[in-house]
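Chemist: Below are the sequence and a predicted model; questions follow.
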Amino acid sequence: MRLAIPGPSTKGPTDKFTGDVHLNTVHSAENPSRLNSAMVRFGPAARTHWHSHPLGQTLHCTDGLGLVATRDGNVILMRAGDTVYTPPGEEHWHGATQDSLMCHLALVEHEDGHTATWLEPVSEHDYQAANTATHE
């Protein structure tokens, strides 16, 4: 047993995120474990780009209001205490609502060192549609 010291806060890279996003590594997998985890903080309207994970992803919201959306238009509004699972290969994005901060713990397993396939940014149209769908 040992205390896992979180890594320093880093700005979310612009090739994976839109808006004000900060990450802290919580745990990096050490063989035989495949689990990586990070605390991710999103400013209002900040979000990931479209992406998928070879072994799925679990998101646990710790603060604020967030959105998780899939290519087929399914949208979940995440509140503090909620957990959302995206299955392997499902293209999705997640981030804060337009008027709230959001923080989540992201849990993902790697497959041969690969944790995600990153795609294009979420369009303003798709982002606004997700906000509207959860605030009607």
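Modeler: Done, it's in.
Chemist: C-alpha only now, for contacts and for neighbours.
Modeler: Will do.
Chemist: Which stretches in the chain count as helices?
Modeler: Along the chain, counting by DSSP state H, helices occupy 124-134.
Chemist: what is the orientation angle of the lengthiest strand in the chain with helix 124-134?
Modeler: Longest strand in the chain by number of residues (criterion: DSSP state E): strand 57-70. Interaxial angle of strand 57-70 relative to helix 124-134 (axes from the mean of the first three to the mean of the last three CA atoms, to 10 degrees): 100 degrees.
Chemist: ok, and what's touching strand 57-70?
Modeler: 75-88, 90-97, 100-109, 130-131 (CA atoms under 8 Å, 6 or more residues apart in numbering).
Chemist: again, only using 7 Å
Modeler: Outside strand 57-70, the residues that touch it by CA atoms under 7 Å, 6 or more residues apart in numbering are 75-87, 91-97, 100-108.
Chemist: Put this next to the previous one:
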Amino acid sequence: MKIIRRGQAGDAPAERRTATFTGLVYADPLGTGDGVTFASVFFAPGARTHWHWHEGGQLLHVLTGHGLICAEGGRPTPLRPGDLVWTPPGERHWHGGGPETVMAHLAVSLGTTNWLDAVSDDEYGDLR
């Protein structure tokens, strides 16, 4: 058993992310161990990850606000507080805040995260 206390995860809390995100995003690293990374991530309205995939998959737990998630080839799907999302290993996807709403989620990522291109405004806005 390992207890990770706030401020002991080895990273600065609430770091603004820009290289692999679009818009205003803050990621608060909570810890890493045995190939698992934990982070609390806040997305401003319209902010989102780039396309990416996880070597071992990813579990998201929406904590507050309303957002979107989209798998490659699909359409953005709404997320709301309490939702859990499992993205299997290798599935290309993105997630972020809604067009007019913030979202915060807990991300549990397994293995390496492989970052790809930015999500275009057209891809983000495909809410048909």
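Modeler: Nice, thanks for sending it over. Bear in mind that the values here come from a model prediction, so they are computed numbers and not experimental data.
Chemist: Please indicate which of the contacts of strand 57-70 of structure 1 are buried?
Modeler: By neighbour count, with 16 or more other CA atoms under 10 Å, these hold 75-79, 84, 86, 91-97, 100-108 as buried.
Chemist: Go through these and flag which are in strands.
Modeler: Using DSSP E, those in strands are 75-79, 84, 86, 92-96, 102-108.
Chemist: The spatially most central residue of structure 2: what's it in contact with?
Modeler: In structure 2, the residue lying closest to the centroid (CA atoms, centre = their mean) is residue 95, at 5.5 Å. Counting by CA under 7 Å, 6+ apart, residue 95 of structure 2 touches 48-49, 68-70.
Chemist: Neighbour-wise, which one of those leads?
Modeler: Among the contacts of residue 95 of structure 2, the one with the most neighbours (other CA atoms under 10 Å) is residue 48, at 27 neighbours.
Chemist: ok, it to residue 6 of structure 2 distance?
Modeler: Distance of residue 48 of structure 2 to residue 6 of structure 2, given as CA to CA, to the nearest Å: 25 Å.
Chemist: ditto for residue 29 of structure 2
Modeler: Distance of residue 29 of structure 2 to residue 6 of structure 2, given as CA to CA: 10 Å.
Chemist: quick one: which of these two has more around it?
Modeler: The neighbour count for residue 29 of structure 2 versus residue 6, taken as other CA under 10 Å, is higher for residue 29 (22 against 12).
Chemist: My read is that the more buried one contacts residue 16, right?
Modeler: No: contact criterion CA atoms under 7 Å: residue 29 of structure 2 and residue 16 do not qualify, at 11.2 Å.
Chemist: returning to what we had before: turn the contacts of residue 95 of structure 2 into CSV, columns for distance to residue 20 of structure 2.
Modeler: Below are these laid out as CSV (distance: CA to CA, whole Å):
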residue, distance to residue 20 of structure 2
48, 9
49, 6
68, 17
69, 16
70, 16
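Chemist: Please identify which of those residues is nearest to residue 33 of structure 2.
Modeler: Residue 33 of structure 2 lies nearest to residue 49 out of the contacts of residue 95 of structure 2, by CA to CA, at 22.7 Å.
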